[in-house]
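K.L.:
Sequence first, then the predicted structure:
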Amino acid sequence: MKNVIAITALILAGAATTASAATVANSVATQAIHQYAPDADLSQLSERQILVILNAINSDESRSEVSSTVRSLVNNAG
């Protein structure tokens, strides 16, 4: 019985860590996108759309090109 409780506690701790890491990743992604599109509503974007935007941010394009691309992607996401 003690083993079951210990294993359950470990599983729950792992799940909490994973959820926490996902929250941090989402927060970092949101901050990065808001640097280029401060008024963007990201609530309706899919994970795939956010990844496309992050790829644009991390590209070798100039800052103005990245800003234009990010704004375009955010505005046309709906």
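P.N.:
Structure received. Numbers count the residues shown, from 1 in each chain.

K.L.:
all contacts plus neighbour counts: C-alpha atoms, from now on.
P.N.:
Fine.

K.L.:
Tell me where the protein has helices.
P.N.:
Using DSSP state H, the helices of the chain run over 2-36, 47-57, 63-75.

K.L.:
With mean neighbour count added, can I get those in TSV?
P.N.:
Converted to TSV, these look like this (neighbours: other CA atoms under 10 Å):
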stretch	mean neighbour count
helix 2-36	13
helix 47-57	16
helix 63-75	17
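
K.L.:
for comparison:
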Amino acid sequence: MTVEQAGIDKGAIIGEQRGEAKTLLRQLTRKFGPDCAERYRERVEAANIKQLDAWLDNILTAESPETVFH
């Protein structure tokens, strides 16, 4: 793999992570209100894709923000 390709791959991963974080924050806002998204923003934006995927699945059935992140 070239240095250029490695940079492209890293950029793609970062873009995917940012997109999933944005989606989760939007869902938190819609389901639990804007204060909720702000309360969890730092945690969501620091998460890796695997964790974000799990939280995106959890939000579908979550009854509270805490159950999204368990």
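P.N.:
Nice, thanks for sending it over. What you are looking at is a predicted structure, and each value in this text was computed from that prediction instead of being measured.

K.L.:
Contacts only, for the residue nearest the centre of structure 2.
P.N.:
With distances taken as CA atoms, centre = their mean, residue 21 lies nearest the centre of structure 2, 2.7 Å away. Shown in contact with residue 21 of structure 2 (CA atoms under 8 Å, 6 or more residues apart in numbering): 44-45, 47, 52.

K.L.:
Among those residues, find me the one that's closest to residue 65 of structure 2.
P.N.:
residue 44 (12.2 Å; CA to CA).

K.L.:
Kindly confirm whether my reading is correct that the closest one touches residue 52.
P.N.:
Yes - the criterion here is CA atoms under 8 Å, and residue 44 of structure 2 meets it with residue 52 at 7.3 Å.

K.L.:
what do the two both touch?
P.N.:
Contacts common to residue 44 of structure 2 and residue 52, judged by CA under 8 Å, 6+ apart, are 21, 24.

K.L.:
Please point out which of the contacts of residue 21 of structure 2 structure 1 shares.
P.N.:
Contacts retained in structure 1 from the contacts of residue 21 of structure 2 (both residues aligned by TM-score structural alignment, their matches' CA atoms under 8 Å): none of them are retained.

K.L.:
Trace residue 25 of structure 1 over to structure 2, please.
P.N.:
Alignment note (TM-score structural alignment): residue 25 of structure 1 maps to residue 20 of structure 2.

K.L.:
Work out for me the element the closest residue in space to that match that isn't next to it in sequence sits within.
P.N.:
Of all residues not flanking residue 20 of structure 2 in the chain, residue 52 sits nearest, at 6.5 Å (CA to CA, 6 or more residues apart in numbering). Using DSSP states H and E, residue 52 of structure 2 maps to helix 49-58.
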